[in-house]
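In: Sequence below, structure please.
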Amino acid sequence: MSLPPIRETIRQYGLSASKALGQNFLLDEQLLDRIAAIPGDLRGRNVLEVGPGPGGLTRALLRAGANVTAIEMDERCLPALAELDEHFPGQLTVIHGDAMRHDPADLFDGPYAVVANLPYNVGTALYTGWMSGTEWPPQWSSLTLMFQLEVAQRIVSEPNTGAYGRLAVLSQWRSSAKIAMKVHRSAFTPPPKVMSAIVHVTPVPAPPGVSSPVLEAVTEAAFGQRRKMLRQSLKRVPGALDALKELGIDETRRAETLSVSEFVSIAEKLSPR
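Out: Below you'll find the predicted structure:
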């Protein structure tokens, strides 16, 4: 027996998107299949999905042949996800809980891809957690994530733009990030107030000799006072002003003018040997 349309499943279980949980449901099956195709061939691959809700994207991932581990906080959605388990036996594992409290390393023995329509209220926090690991390359092979368009633009932004900041440096110093698809607000139920976009991120080799925590400390200080010159914003980071002199970086510049590679060079000077 075939699965009913996701809209009918939502109606059957009396589901509605929870604002408190940052939910917005995607119902367009063709759009969901396109999203599931972004990370490439998923047949037999392990995929982590956060916040599956009633399972629209989950269906698309399962149709693509993925072995999906889905973490869902909203217990109202569990019966709908259990229905999917019956139609795709052996492919779906559902964990009822908070994704912020689960370490994916405990869920997978080997590599996995992350594909998720992230809940808006925790999306950035989850993303920075995946990007901030000290071990590189990470266990995840790619991240394919739905964000508000504004956040997606911050991830892929370039220097000397209003969107450029810590998130861009964190994303680009040892990974390749691109906006794979924009998604109109009308595709969601209920429609959010803003446009959304899918960001696809793949790891690349990390620059040698650079500590991730040090780079994060430098960017936090620099962009925490982004209107100030570097000599002011970085003065509380031990050794940072000396590093600027050694690298020939003008201390009267502001954070938004520095390239990702310049931030990496500063962090390299300050990283433990």
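In: alpha carbons only for contacts and neighbour counts from here, please
Out: Will do.
In: I'd like to know how many residues surround the residue nearest to residue 45 when sequence neighbours are not counted.
Out: Nearest residue to residue 45, sequence neighbours excluded (Cα to Cα, 6 or more residues apart in numbering): residue 66, at 5.2 Å. Neighbour count for residue 66, taken as other Cα atoms under 10 Å: 23.
In: ranges for the strands of the stretch 1-150 of the chain?
Out: Secondary structure of the stretch 1-150 of the chain (DSSP state E, counting those that start in this stretch): strands located at 25-26, 46-50, 67-72, 92-96, 112-117, 140-148.
In: packing partners for the second one?
Out: Looking back up the chat, that one is strand 46-50. strand 67-72, strand 112-117 (3 or more Cα pairs under 8 Å, 6 or more residues apart in numbering; DSSP states H and E).
In: who's in contact with residue 180?
Out: Residue 180 makes contacts with 38, 197-200, as judged by Cα atoms under 8 Å, 6 or more residues apart in numbering.
In: Select, out of the strands of the stretch 1-150 of the chain, the one closest to residue 10.
Out: strand 25-26 (9.5 Å; Cα to Cα).
In: Just flag the most distant two among the contacts of residue 180.
Out: Within the contacts of residue 180, 38 and 197 form the most distant pair, 12.5 Å apart (Cα to Cα).
In: one more to line up against the first:
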Amino acid sequence: MHPDLPPLREVIARHGLSASKALGQNFLFDEHLLDRIAAVPGELQDIAVLEIGPGPGGLTRALLRAGARVTAIEMDRRCLPALGELQDAFPDRLTVIEGDALKLDHDAIMGEPHAVVANLPYNVGTALFVRWLGGQDWPPRWTSLTLMFQQEVAQRIVATPDAKAYGRLAVLAQWRTSARLAMKVHRSAFTPPPKVMSAIVHVEPAAMPSGVSARQLERLTEAAFGQRRKMLRQSLKGVPGALGALEAMGIDPQRRAETLAVEDFVGIARLLG
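Out: Here you go, the predicted structure:
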């Protein structure tokens, strides 16, 4: 049995909340849509879930309804009273932490394998995503990432070589995870409506290629796509050993970074040690 909760709009009105542009907030009120988002990662009954930027708790409610044990990190203290009401309604199922998700150790906070589900604030979404994808320890403590981004960013994560959206984010996302666009969310679903469309990306860890340093791959893609209109011989000349690795792999140094497959970048990084 789920507790009978007042409509989210009523909660927001009662607490005098409005979406903060500075914090990149946009509120979702459609309970059916929120339940669909909470269903993307699969069965959540008694699963530990980390949520970033819950705001007044729309998605949080959907995750709790799905049976998850939720830890929510929120830096906007205006939202804490509304989240406190949810804590009262779902005793022992919701932990709220006030703080900046970019500065906190998520693994230490969670203490167990966990799914990450979040309608990410637009201004920190990419930075958090790159952090979740990083590090040499693999598989990570998160079992899946179900994240809402601006549609343009979502398309960059799942893009393939030669596509306009293909770049560093695609390589970092795809070299040891499977990433898919799970659903699109129309701008009209939000209050206030953002200027752009949004999309949900679902990411699951995959096998990590052997002999590859994550840090090396990050440096390599940063150089290659930092000057994406330039040929590889120009963009990679500052990376020690990179031009020799291209030659060893039979990759024409006159190609541009966007023409290389994820496996090509992995191969170059492996040769760089």
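In: Could you report the TM-score for this superposition?
Out: Overlay of the two chains. TM-score (TM-score structural alignment, normalised by the length of the first structure): 0.98; 271 aligned residues with a Cα RMSD of 0.7 Å.
In: among the helices and strands packed on strand 46-50 of the first structure, which is nearest residue 25 of the first structure?
Out: Distance to residue 25 of the first structure, taken as Cα to Cα, is lowest for strand 112-117 among those, at 8.6 Å.
In: how near is the counterpart of residue 189 of the first structure in the second structure to residue 150 of the second structure?
Out: Matched across to the second structure, residue 189 of the first structure falls on residue 191, judged by TM-score structural alignment. Residue 191 of the second structure sits 15 Å away from residue 150 of the second structure, taking Cα to Cα, to the nearest Å as the criterion.
In: neighbour count winner among the two?
Out: Using other Cα under 10 Å, the more surrounded residue of residue 191 of the second structure and residue 150 is residue 150, with 22 against 14.
In: What's that one aligned with over in the first structure?
Out: By TM-score structural alignment, residue 150 of the second structure lines up with residue 148 in the first structure.
In: list the contacts for that match?
Out: 120, 194-197.
In: for residue 212 of the second structure, same thing?
Out: Applying Cα under 8 Å, 6+ apart to residue 212 of the second structure gives the contacts 266, 269-270, 273.
In: What lines up with it in the first structure?
Out: Here residue 212 of the second structure is matched to residue 210 in the first structure, going by TM-score structural alignment.
In: That match in helix, strand or coil?
Out: Three-state call for residue 210 of the first structure (DSSP: H, G, I helix; E, B strand; the rest coil): coil.
In: what do you get for the one 4 residues further on?
Out: Secondary structure assignment for residue 214 of the first structure (three-state DSSP): helix.
In: Okay, and the nearest residue to it once chain neighbours are set aside sits in which element?
Out: Of all residues not flanking residue 214 of the first structure in the chain, residue 267 sits nearest, at 5.8 Å (Cα to Cα, 6+ apart). Using DSSP states H and E, residue 267 of the first structure sits in helix 260-270.
In: Show me how far that helix is from its chain's centre.
Out: Put simply, helix 260-270 of the first structure sits 23 Å off its chain's centre (Cα atoms, centre = their mean, to the nearest Å).
In: Enumerate the positions of that helix that are buried.
Out: 260, 263-270 (16 or more other Cα atoms under 10 Å).
In: That helix vs the second structure, average distance?
Out: Compared with the second structure after fitting, helix 260-270 of the first structure has a mean deviation of 0.3 Å; criterion: mean Cα distance after the TM-score superposition for the first structure.
In: and in the second structure, which of the contacts of residue 148 of the first structure remain?
Out: For the contacts of residue 148 of the first structure, the subset whose aligned partners also touch in the second structure (both residues aligned by TM-score structural alignment, their matches' Cα atoms under 8 Å) is 120, 194-197.
In: just to revisit the earlier point, among the contacts of residue 212 of the second structure, which one lies nearest to residue 60 of the second structure?
Out: Out of the contacts of residue 212 of the second structure, the member with the shortest distance to residue 60 of the second structure (by Cα to Cα) is residue 266, at 37.2 Å.
In: The closest one matches what in the first structure?
Out: Per TM-score structural alignment, residue 266 of the second structure is aligned with residue 264.
In: Which of residue 38 and residue 197 of the first structure has more residues huddled nearby?
Out: Counting neighbours by other Cα under 10 Å for residue 38 of the first structure and for residue 197 shows that residue 197 has the greater number, 22 against 18.
In: so the more buried one sits right up against residue 183, yeah?
Out: Yes - when contacts are counted by Cα atoms under 8 Å, residue 197 of the first structure is listed as touching residue 183 (5.3 Å).
In: Just the buried residues of the kept ones among the contacts of residue 148 of the first structure.
Out: Looks like those have 120, 195-197 buried, using 16+ other Cα under 10 Å.
In: Redo these as a markdown table? Include secondary structure and distance to residue 136 of the first structure.
Out: Shown next, in a markdown table, are those (DSSP: H, G, I helix; E, B strand; the rest coil; distance: Cα to Cα, whole Å):
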| residue | secondary structure | distance to residue 136 of the first structure |
| --- | --- | --- |
| 120 | coil | 27 |
| 195 | coil | 32 |
| 196 | strand | 29 |
| 197 | strand | 26 |
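In: Tabulate those in TSV, adding columns for distance to residue 10 of the first structure.
Out: Output for these, formatted as TSV (distance: Cα to Cα, whole Å):
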residue	distance to residue 10 of the first structure
120	20
195	23
196	22
197	24
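In: just to revisit the earlier point, pull up the gap between the match of residue 150 of the second structure and residue 269 of the first structure, please.
Out: 35 Å.
In: For the aligned partner of residue 36 of the first structure in the second structure, which non-adjacent residue is closest in space?
Out: Under the alignment (TM-score structural alignment), residue 36 of the first structure pairs with residue 38 of the second structure. Spatial nearest neighbour of residue 38 of the second structure, excluding adjacent residues (Cα to Cα, 6+ apart): residue 63 at 5.6 Å.
In: How many residues are close by that neighbour?
Out: Close neighbours of residue 63 of the second structure, defined as other Cα under 10 Å, add up to 25.
In: ok, back up a step: of the buried residues of helix 260-270 of the first structure, closest to residue 87 of the first structure?
Out: The shortest approach to residue 87 of the first structure among these belongs to residue 260, at 46.2 Å (Cα to Cα).
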